[in-house]
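*Asks:* dropping the sequence and predicted coords here.
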Amino acid sequence: MKLNQKTLVVYLLSLLSVFSCSKQKEEVKADTVIKGGTIYTMNTDQPKVEAVAVQNGKIIFAGLAKEAEAYIGDSTQVLDLKGQTMTPGFIEGHGHFMGLGYNELNLNLLDVKSYDELVERVKEAVAKAQPGQWITGRGWHQSKWTPSPEPSVKGFQTHQKLSEISPDNPVFLRHASGHAGFANAKAMEIAGVLQMSNESMEAGEVEGGEIIRDELGNPTGIFNETAMGLIAQHIPETTPEKDRQALELAVKACHAHGITSFHDAGVGREHIALFKEAKENGTLGVRLYVMLTGWDRELLEEWYKKGPEVDTTDHLLTIRSVKLNCDGALGSRGAWLLEEYTDRPGHFGHETLPMEFVYTTSQKALKSGFQVCSHAIGDRANKEILDRYEKAFKENPEAADNHRFRIEHAQHLHPEDIPRFAELGVIPAMQAIHMSSDRPWAIDRLGEKRIQEGAYVWQELLKSGARIVNGTDVPVEPVNPIACFYASVSRKTLDGSPEGGYEPEQKMTREQALRSYTLDAAYGAFEEDVKGSIEPGKLADFTVFSQDIMTVPEEELLKTTVEMTIVGGDVVYRKVDL
C-alpha cells in the first residue's frame, strides 16, 4: 500500500509519540521506594503489595517488588521495612489538636488514679507557680479512681482538700471528658460563686449546665457543662507564643503515634489563623480537617457567606465543617438521656445546645456547602439530632446529596435509631477507646439493658451499612491509635479484661478497624479520593508498625509500636533506624 506524503508524516509522528511516551514511562524514577515488609493497602482490588514507589509526595506505583525496581534511579531513596508492617497513614477521626498540645504544657491528669494523687500533683505545681497564678489542667476522672473520693456529692469529690493546698492560687481542672471542671475556693471566689443568693441555688440555675452543691447549698467545686464558663471566663487568655508552642507539640505527638491527618473537632478564629500561619511557614506537619466551633455564631455566619476552603493543592488545611456541642458526657452525667441515669434518679443529663439551632445550622450548612458534625453521647441527643438532620435533608433534597453529616461519638443509641445512620447517610464518628475506658463504670450510669442494646454498637452500625470514623477524642484519651485499634477488635480494657470482651458481638474485625482509621476516616472528610489507601495517585502518607497488626495475637497487639511515620513521602518520625 502506498502512503501519500501527508499520511506518512502523520504515521511517523504517531510512532514517535508512542516511542516517546514509552521512553518517558521507562525513565520515570521515584523519589522513594519502600519495600521489604508487609504492606496493607485498603484497596479492595489489591489488598496487599510488596513495594510502593513515591514521587513528588504521591504514590506512583504499588505492586510487586520486582516491578518496583524499574522506579529506582541513582537518586532514589530505598526504604527497607525489614519485615515490619506498613499501612495507609492513620487518620485521627475526632480530636482536639490544640488540646493535645496544651496537655503537654499544662497539668496532664490522665494518669491520676486517686483524688489524693490529684491533690499532690497540684501541690507540686503550686510550689513552682507565681503568687496568684492560675493552675490549670485536664484529665481527671472520678469514676476511675481507687478509692472513690470521700466525701462526695452526686458522685464527685469536693474542693476542700484542693483548696487547702492552694489557698492563694486559683485552680481549675477540666474533667477528662472536657464536660466538667473542678475549681478550688480561690477560683470560685474570683468568679463570685462562693456566696450565692437563695434564689440562685435552685436546680437548673445555669442553662445547659449545673453547679454541684452540697446539702447546705454550698458549691462543691464541680461545674458541669455550660456552668464551667462561670470559672473559665476568668482564666487569663493564652499568648500567641504559647499557642505556637502547643501546636508544635501537637504535631510532634501526632508524628510519634503514626497520625498523618487529624479531624479537629471545634476550632475558633484564633486557632484557624494559627493553622494558616503554620501552613504558610511550612510547620503544620499534619493534614488538618477543621470543624468550625458552633459556639461562635458570628464565625459561622462569616463562613456561610464565603463558603468552605478546600485545600486541593497541598492537602494540609481544609475548613468545610461545623461542630455543634449538643450534650455532655457519661462520666460527668451530662449526656442527654431518654431515661434517667441509673445511678442518679431524676437526672437526664443536659441539652447543651438548643435543638432548633441544630436544625437552622443544618439548613444553612447544606445551602452553603458545609458538613455538620454534632457531638452527641446520650440516646436522647442522638435521636433529637437525627430528627433535625432528617428534616433539613427532606427540605433541601438537592443540597443534601452526598452531605456526609456526622454525629460525633454516637456512644449510646436507642435501638430504633441505630439503622437511621445508614438510612440517612449520617456518619457515626466513634472512639473505640472510650468503650475500653468507660465500659467498666458506664454500666452504673445506664444499667445492663441499655448498655447491651445501644451502647458502643459498632458491629450493628456497620452491618446496617454505616461507615464508622474512628479516633481517640484526644486529649480526652491519649492519641495512641494502637490502643484504640486494640479496643476496636477486642472490646477489652487496656489491662485485657474481661475475658472475651464486653458485648463481644459488637467487636470490629481487624479489617473494619483498619478501615475506620484510614479509608472511612478519609471518607468522613470527603477525602477518600486523595488519601486513606495505598494506590497510585494518592498522597504518600504511611504508618509503619513494629508488628503485623492484622495477624499478631490479640494479647500481643498493645506491644506494637509506631516505627516510622511518613507524610507526603517524607519521613517525619523514625523510632529507630530501619
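*Replies:* Right, received. Where do you want to start?
*Asks:* from now on I want contacts and neighbour counts done on CA atoms only, so please keep to that.
*Replies:* Noted.
*Asks:* surely residue 268 meets residue 293?
*Replies:* Yes: with contact taken as Cα atoms under 8 Å, residue 268 and residue 293 are classed as touching, separated by 5.7 Å.
*Asks:* of the two, which one has the most company?
*Replies:* Shown here are residue 268 and residue 293; by other Cα atoms under 10 Å, residue 293 has more neighbours (21 against 16).
*Asks:* what residues are up against that one?
*Replies:* For residue 293, the contact set (Cα atoms under 8 Å, 6 or more residues apart in numbering) comprises 265, 266, 267, 268, 300, 322, 323, 324.
*Asks:* out of those, which are inside helices?
*Replies:* The helices, defined by DSSP state H, take in residue 300 from those.
*Asks:* check contacts around the closest residue in space to residue 106 that isn't next to it in sequence.
*Replies:* Computed as Cα to Cα, 6 or more residues apart in numbering, the closest residue to residue 106 that is not its neighbour in sequence is residue 137, at 5.2 Å. Residue 137 is in contact with 103, 106, 107, 108, 109, 172, 173, 174, counting by Cα under 8 Å, 6+ apart.
*Asks:* so residue 111 sits in a strand?
*Replies:* No: under DSSP: H, G, I helix; E, B strand; the rest coil, residue 111 falls outside any strand and is assigned coil.
*Asks:* and the residue most central in space within the chain, how far from residue 113?
*Replies:* With distances taken as Cα atoms, centre = their mean, the residue of the chain nearest its centroid is residue 94 (1.8 Å). Per Cα to Cα, to the nearest Å, residue 94 is found 25 Å from residue 113.
*Asks:* ok, second structure coming up, stack it against the first:
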Amino acid sequence: MIVNKVCKYTISLVCVWLLTCTLSYASEWLIYNVQGYTLTAQNQLKTFSALHISDDKVKAIYQTSNQWLQLPSTITKVNGQGYVILPGLTDAHGHVLGLGYKQQNIDLTASRSKHAALQKIKQFAIDHPKQQWLIGRGWNQMHWQPQTYPQAHDLDLVISDRPIWLRRVDGHAAWANSKAMKIAGINANTPDPEGGQILRNEKGKPTGIFIDRAMDLVRTHIPETQANEKQQLLKKTLLQLAKLGITSVHDAGVSGETLALYQQLAQQHQLPIRVYAMLSASADDYQQWLPKGPIFSTDNMFTWRSIKLMFDGALGSRGAALYNDYADAPGQQGLLQYSLDQAIKKVQSAFQQGLQINTHAIGDRGNGTALKLYQRLAKTNIKQLKHKQPGRHRIEHAQIVDPNDMDLFNKLHLIASVQPTHATSDRDMAEQRLGPKRLDGAYAWQRLKQHGIVLTGGSDFPVEPANPFYGLHAAITRQERALKPRASWLPSQRLSREEALALFTQNAAYAAFQEKILGTLEPGKYADFIIIDRDLFSIPDNSIWQTQVMATFVAGKRVWPKQDPFQLKASTSKQSN
C-alpha cells in the first residue's frame, strides 16, 4: 500500500515536470484542463478550467474550453491533466533567517523530554568540534515532565568548555550554560533589563533562563554570521518556502543589514519569491534606515514599507502581558517591553514618514497597550484614518484580545495578523496559562471578523512549521494534525475554506498594500500560482494538511521544481499545442 502511494506520487511529479518544463521560457502560454480556484473581491470562490498568462501577468481565466480554443496557435498550450491550481500563498508572518539558522543549528523541536534535548545537544557538539558557540532552538518545557524550566547546570553536564545558547520554541526565552553566562558577565548582581527577566534560584543566582529583552545580555556576545553567508542562507530558505507553495513572505522583523541583503538580491534578480520586509524597531541600525523608506523593487519582488515593534512576549514563557495574573502562576502578569510613551517615541518618526507600524502583541494587556499606541498616533494625523485606504497598521499575533477592545481595534482600521497553527499547538498551554473563563478573546478569529477586522494569515516560522497547508488546516478545523485528532478547540472560531484561503492570499496582499497586483488570479495581476495534488474544496478536513505542492510559479515563471531532469522542453511544447 505504501509502495503504491509512493509510486503514484512519483508519477504525479513526473507528469507535473512534463507539463511545466517549458513554461518558464514562453512569453505567452495557457494551461488548460485544470481545476482552478481563486477568490473574488467579496471572498467568493471562483472556478476556472484554463489560465492564460502573458509575460509575468494573468491575461485571462477561462471557465469553459470554448473561451480559449480560438486563441492563436502561436500561443503555447499545456494540458494541465486535471491538476488543481490556486493563487500563490503568502505567509504574512515568518522569520526567514530564523528558519535558515534553525535548519543548520541544533533543532530541539521534536525533543519530548529534557533528557532527549540534552542528548541531541551532546551529539551536535560531538559532530561539530570546531564550532565556537553551540546555538539552537525549539525546546519547549511544556512538552516535558515535569513542565519546569531547564537550568544552566543541565547543559554544563553535557558540555562546559564551549558556550551554549538555545532559544525556546517561541523565541521569547533562551537557555544558556555557565560558560555562555560567564562570557556575557552574568552573575547574581546583574539586574533585570526593562522588558526582560533573568530567572533566578532561591539564592538569587541566575538559573540560565533569560526571558525576552534579557536575552540581549547574552545574545550580543555571539559572533555575527558573515553577510555573504546570510545572503546565501536567505536564498536557500526562500527557495524552500517556494517548494511549500509560498510565493510571498512577510519577513517580520529584520535588521537594516538584512534589508540591504534583500535589496541586493532583488537588484540581481535572485529572489525566488516575493519579500515584504518589516524593519525591527530594536535593530541597532533602525534610526539610520528610517529616512530611506519606503523601498520597492521595480518588479515588486522586494518591498520595505513597514516596521515591527515588540510589545510583549509569549504565553509559553509567561512573557505575554496580561491584565490579570496567569492562572498557573499567581502574581505574574507578563512583561511589556516598552511603556506606552517609550513605544510612541520609538515609532513616531516611522509613522510620520508613512511607514506601516506593525506591533507584536500576544496578551490582552499587550494588545490593549498596542491599541492605545495607535490611538495616540491617530490623534497626530487624523486624516490618515479617514482616508479611503488608511495606514493598514497591523497587530502581529493578536492572540488574546479583550472582547471589550475589539470595537476599538476596528475603529482604528487595524489588521489582525494571525497564525492559525498557534491555536492548535497552544491549546493545552493556553488553557493552563489563562484558565477556561478567559478564553473568549483567545485566538478568536470569527469574533474579530464579526467586529469588521481584516485578518491575514501566517505561520510564525520557525516557531511553527512553514507549510501553509498546516495553517489552512488549523484555520478550518482548529484540530491538530494527527490520525485521530481531538475535537475542535473553541470550534465557533473556525473559518470556512474560503475565509481560510483569503487569509493566505488576498487578505495578505491587502495587508501589504499589494491587493491590486497580488492575491487573486485576475487579469492584470502577477501570475503567482501553485499546482497542488488535491482539490482543497472537496477533500475531507483531515486531508488538507497533507496537500503536496507539485509546482510553484512566480510572475509566470516556474521557481520550483528548479531542474528539468527529463530534457523535454521542445517535445512538450509540440505535444501540448
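*Replies:* Here it is on my side, so go on. Small disclaimer: the values here were computed from a predicted structure and weren't measured.
*Asks:* for residue 206 of the first structure, state which of the contacts of residue 293 of the first structure is nearest.
*Replies:* Distance to residue 206 of the first structure across the contacts of residue 293 of the first structure (Cα to Cα) is lowest for residue 324, with 19.1 Å.
*Asks:* and residue 505 of the first structure, how many residues sit next to it?
*Replies:* Neighbours of residue 505 of the first structure under the rule other Cα under 10 Å: 13.
*Asks:* now do the helices in the stretch 451-577 of the second structure.
*Replies:* Using DSSP state H, counting those that start in this stretch, the helices found in the stretch 451-577 of the second structure span residues 468-477, 497-503, 506-511, 569-576.
*Asks:* and those helices as CSV, adding mean neighbour count?
*Replies:* Shown next, in CSV, are the helices of the stretch 451-577 of the second structure (neighbours: other Cα atoms under 10 Å):
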stretch, mean neighbour count
helix 468-477, 26
helix 497-503, 24
helix 506-511, 26
helix 569-576, 15
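*Asks:* distance to residue 276 of the second structure added to those, as JSON lines?
*Replies:* Formatted as JSON lines, the helices of the stretch 451-577 of the second structure follow (distance: least, Cα to Cα, whole Å):
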{"stretch": "helix 468-477", "distance to residue 276 of the second structure": "17"}
{"stretch": "helix 497-503", "distance to residue 276 of the second structure": "16"}
{"stretch": "helix 506-511", "distance to residue 276 of the second structure": "10"}
{"stretch": "helix 569-576", "distance to residue 276 of the second structure": "33"}
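*Asks:* out of these, nearest to residue 318 of the second structure?
*Replies:* Here helix 468-477 is closest among these (Cα to Cα), at 23.5 Å.
*Asks:* sorry, back to before: in PyMOL, how would I select just the buried ones from the contacts of residue 293 of the first structure?
*Replies:* Restricted to buried positions by 16 or more other Cα atoms under 10 Å, the PyMOL selection for the contacts of residue 293 of the first structure reads:
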select buried, resi 265+266+267+268+300+322+323+324
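*Asks:* return the member of the contacts of residue 293 of the first structure nearest to residue 253 of the first structure.
*Replies:* Residue 253 of the first structure has its nearest neighbour among those in residue 265, at 17.3 Å by Cα to Cα.
*Asks:* corresponding residue for that closest one in the second structure?
*Replies:* Aligned counterpart of residue 265 of the first structure in the second structure: residue 252 (TM-score structural alignment).
*Asks:* for that match, what are its contacts?
*Replies:* Residue 252 of the second structure sits next to 93, 94, 95, 277, 278, 279, 280, 308 when contact means Cα under 8 Å, 6+ apart.
*Asks:* just checking, which of those belong to strands?
*Replies:* Cross-referencing the contacts of residue 252 of the second structure against strands under DSSP state E gives 93, 94, 277, 278, 279, 280, 308.
*Asks:* out of the residues you listed, who's nearest residue 452 of the second structure?
*Replies:* Of these, the one sitting nearest to residue 452 of the second structure (Cα to Cα) turns out to be residue 93, at 21.1 Å.
*Asks:* ok, now which ones touch the closest one?
*Replies:* 249, 250, 251, 252, 396, 417, 419, 457, 458, 459, 460, 461.
*Asks:* what about the third one, how many residues nearby?
*Replies:* Look at residue 251 of the second structure: counted by other Cα under 10 Å, it has 24 neighbours.
*Asks:* that one contacts residue 94, doesn't it?
*Replies:* Yes: with contact defined as Cα under 8 Å, residue 251 of the second structure reaches residue 94; the gap is 5.3 Å.
*Asks:* just give me the neighbour total for the counterpart of residue 314 of the first structure in the second structure.
*Replies:* Correspondence of residue 314 of the first structure to the second structure, assessed by TM-score structural alignment: residue 299. Other residues lying near residue 299 of the second structure total 14 when counted by other Cα under 10 Å.
*Asks:* my read is residue 299 of the second structure is in a strand, agree?
*Replies:* No: assigned with three-state DSSP, residue 299 of the second structure falls outside any strand and is coil.
*Asks:* on that earlier part again, can you list the ones in strands among the contacts of residue 252 of the second structure in CSV and add distance to residue 179 of the second structure?
*Replies:* Listed next are those as CSV, based on distance: Cα to Cα, whole Å:
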residue, distance to residue 179 of the second structure
93, 34
94, 31
277, 35
278, 34
279, 32
280, 29
308, 32
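*Asks:* for the closest residue to residue 402 of the first structure other than its chain neighbours, what are its contacts?
*Replies:* Leaving aside its chain neighbours, residue 402 of the first structure sits nearest to residue 425 (7.9 Å; criterion: Cα to Cα, 6+ apart). Applying Cα under 8 Å, 6+ apart to residue 425 of the first structure gives the contacts 402, 403, 404, 405, 466.
*Asks:* quick one: which of the contacts of residue 93 of the second structure is nearest residue 325 of the second structure?
*Replies:* Of those, the one sitting nearest to residue 325 of the second structure (Cα to Cα) turns out to be residue 396, at 22.6 Å.
*Asks:* quick check, the closest one in a strand?
*Replies:* Yes: counting by three-state DSSP, residue 396 of the second structure is part of a strand.
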